[in-house]
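# sequence first, then the predicted structure:
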Amino acid sequence: MVQDISKGSLRPIRRLGDPGLRTECDPVRVFDAALERLIDDMFATQYDADGAGLAANQIGLSLRLFVYDCQDDEGRRHVGHVVNPVLVAADGDIRTEQEGCLSLPGMRFPTPRYDHAIVEGLDAKGEPVRIEGTGYFARCLQHECDHLRGTVYTDTLEGETRRAALRAIRAAP
């Protein structure tokens, strides 16, 4: 199910180097129409950028919130949002696959992630949600939770992969 992007407005996506991407986000405390509009804006922005997920700090808001629309490795589509998410499990096999980020457009690097993840949090009404993902969807959940802790996926890279990523980032326009 695709989110109705006609309800949302596009917001500029912050690029690596923006200090907001390196700061741990604050919990959402108010569940109201403004939060629902923000979620609509985040979906519209994510879809416009052809992304699988988007965290609030990527559009300049230090709030613990992300949206997602991606498939797992079995082709099942997952669409939703999580307010005040907590990554309660990241386990299983570690798979290294190409990963990208809307805050580092055009760059993809082999990134290790667990093949299974569980996130607990709230929906826009403040009701509890529990999301479990495998494969690519688990990767997405881990990636977005990292954003809310002030971490970018390239921070998890090691060795020559990390050096290559840092060189590419420095050389980017």
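Thanks, I have the structure now.
# CA atoms for contacts and neighbours, from now on please.
Fine.
# helix, strand, or coil at the residue nearest the centre of the chain?
Nearest residue to the geometric centre of the chain (Cα atoms, centre = their mean): residue 144, 2.7 Å. Using DSSP: H, G, I helix; E, B strand; the rest coil, the structure places residue 144 in helix.
# quick check: the closest residue to it other than its chain neighbours vs residue 173, distance?
In this structure, residue 144 finds its nearest non-sequential neighbour in residue 55, 5.9 Å apart by Cα to Cα, 6 or more residues apart in numbering. To residue 173, residue 55 is 23 Å away according to Cα to Cα, to the nearest Å.
# let's bring in a second model and compare:
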Amino acid sequence: MPTSILVEKKKLAKPPLDIHYLGDRVLRQPAKRIASVDEEIRRIIVAMLQTMYSADGIGLAAPQVGIHKQLIVIDCELDKPEAPPLILINPTIKKYGKALAKDQEGCLSIPGVYLDVQRPETLELAYRDESGRPRTLKADGLLARAIQHEMDHLNGVLFVDRVENELALTEELKKKGFSFQHVQHIAQGA
């Protein structure tokens, strides 16, 4: 499913959008569904990709740049210039796999903090692409994890809310200048 939106995978001196950080209320507001996929949405997608590549990220959700729309860009192949990014508009997870995996996650909204999070290893997803066409996708491994991480952002959830090791979480946040008071714990399985 190659995207028709291609952006050079490079750092820009001045990315087009500002990334919001842990503690900023905009990160906790749920995103709204996108009614129609038009040129304005495609412009936002390009700006999001440029911002994500500039920050060395593999995923970015619109709420992270202060846009409250159900829009996500993901690229797990930063080292392959020809590999297209994944554009997810109004994504919905239809099914999770039964197997769980714990792995380290980081977030452009909490730079420098990397902690273990447990998530389902596989998923099935329905979404619209950058042309507004309905699509489905089965994902596993890093892609499945990135999709779940970014979809959390659409609901005002950050990966630190899912970290079980509170001691490690508190230490890492403090080291990077973030406050534990901005974490909103989520029960496992939620």
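In hand now; what should we look at? Being a predicted model, the structure only gives us computed values, none of them experimental.
# who are the contact partners of the residue nearest to residue 144 of the first structure?
42, 64, 65, 66, 67, 144, 147, 148 (Cα atoms under 8 Å, 6 or more residues apart in numbering).
# if we can go back for a sec, so what corresponds to the residue nearest to the centre of the first structure in the second structure?
Using TM-score structural alignment, the equivalent of residue 144 of the first structure in the second structure is residue 150.
# in JSON lines: the contacts of residue 55 of the first structure, plus distance to residue 102 of the first structure and secondary structure.
JSON lines is the format used below for these (distance: Cα to Cα, whole Å; DSSP: H, G, I helix; E, B strand; the rest coil):
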{"residue": "42", "distance to residue 102 of the first structure": "12", "secondary structure": "helix"}
{"residue": "64", "distance to residue 102 of the first structure": "17", "secondary structure": "coil"}
{"residue": "65", "distance to residue 102 of the first structure": "16", "secondary structure": "strand"}
{"residue": "66", "distance to residue 102 of the first structure": "13", "secondary structure": "strand"}
{"residue": "67", "distance to residue 102 of the first structure": "13", "secondary structure": "strand"}
{"residue": "144", "distance to residue 102 of the first structure": "11", "secondary structure": "helix"}
{"residue": "147", "distance to residue 102 of the first structure": "11", "secondary structure": "helix"}
{"residue": "148", "distance to residue 102 of the first structure": "14", "secondary structure": "helix"}
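# between those residues, which is closest to residue 161 of the first structure?
Using Cα to Cα, residue 147 is the member of these that sits closest to residue 161 of the first structure, with 20.0 Å.
# before we move on, back to that, check contacts around the match of residue 144 of the first structure.
So residue 150 of the second structure contacts 59, 60, 61, 72 (Cα under 8 Å, 6+ apart).
# of these, keep whichever come out buried.
Using 16 or more other Cα atoms under 10 Å as the burial test, those include 59, 60, 61, 72 as buried.
# nearest spatial neighbour of the last one, chain-adjacent residues omitted?
Read it as residue 72 of the second structure. Nearest non-adjacent residue to residue 72 of the second structure (Cα to Cα, 6+ apart): residue 61, at 4.4 Å.
# which residue in the first structure aligns with the one you found?
So, by TM-score structural alignment, residue 61 of the second structure is matched to residue 55.
# please apply the same query to residue 127 of the second structure.
By TM-score structural alignment, residue 127 of the second structure lines up with residue 121.
# how close does the residue nearest to the centre of the first structure get to residue 107 of the first structure?
Distance from residue 144 of the first structure to residue 107 of the first structure, by Cα to Cα: 17 Å.
# swap in residue 48 of the first structure?
17 Å.
# so which of those two has more stuff around it?
For residue 48 of the first structure versus residue 107, the count of surrounding residues by other Cα atoms under 10 Å is larger for residue 107: 15 against 12.
# the first structure: strands as residue ranges?
53-55, 65-71, 77-101, 104-122, 128-134 (DSSP state E).
# just say which of those strands is most tucked in.
strand 53-55 (a mean of 28; mean count of other Cα atoms under 10 Å).
# average gap between that strand and the second structure?
Strand 53-55 of the first structure: mean distance to aligned residues in the second structure after superposition is 0.4 Å, counting by mean Cα distance after the TM-score superposition for the first structure.
# centre of the chain versus stretch 105-124 of the second structure, how much separation?
Taking Cα atoms, centre = their mean, to the nearest Å, the mean C-alpha location of stretch 105-124 of the second structure is offset from the chain mean by 9 Å.
# just stretch 144-164 of the first structure next, same as before
Worked out by Cα atoms, centre = their mean, stretch 144-164 of the first structure lies 13 Å from the chain centre.
# can you check stretch 139-148 of the first structure too?
5 Å.
# that older thread, distance of the match of residue 127 of the second structure relative to residue 55 of the first structure?
When distance is defined by Cα to Cα, residue 121 of the first structure is 14 Å away from residue 55 of the first structure.
# likewise residue 150 of the first structure?
11 Å.
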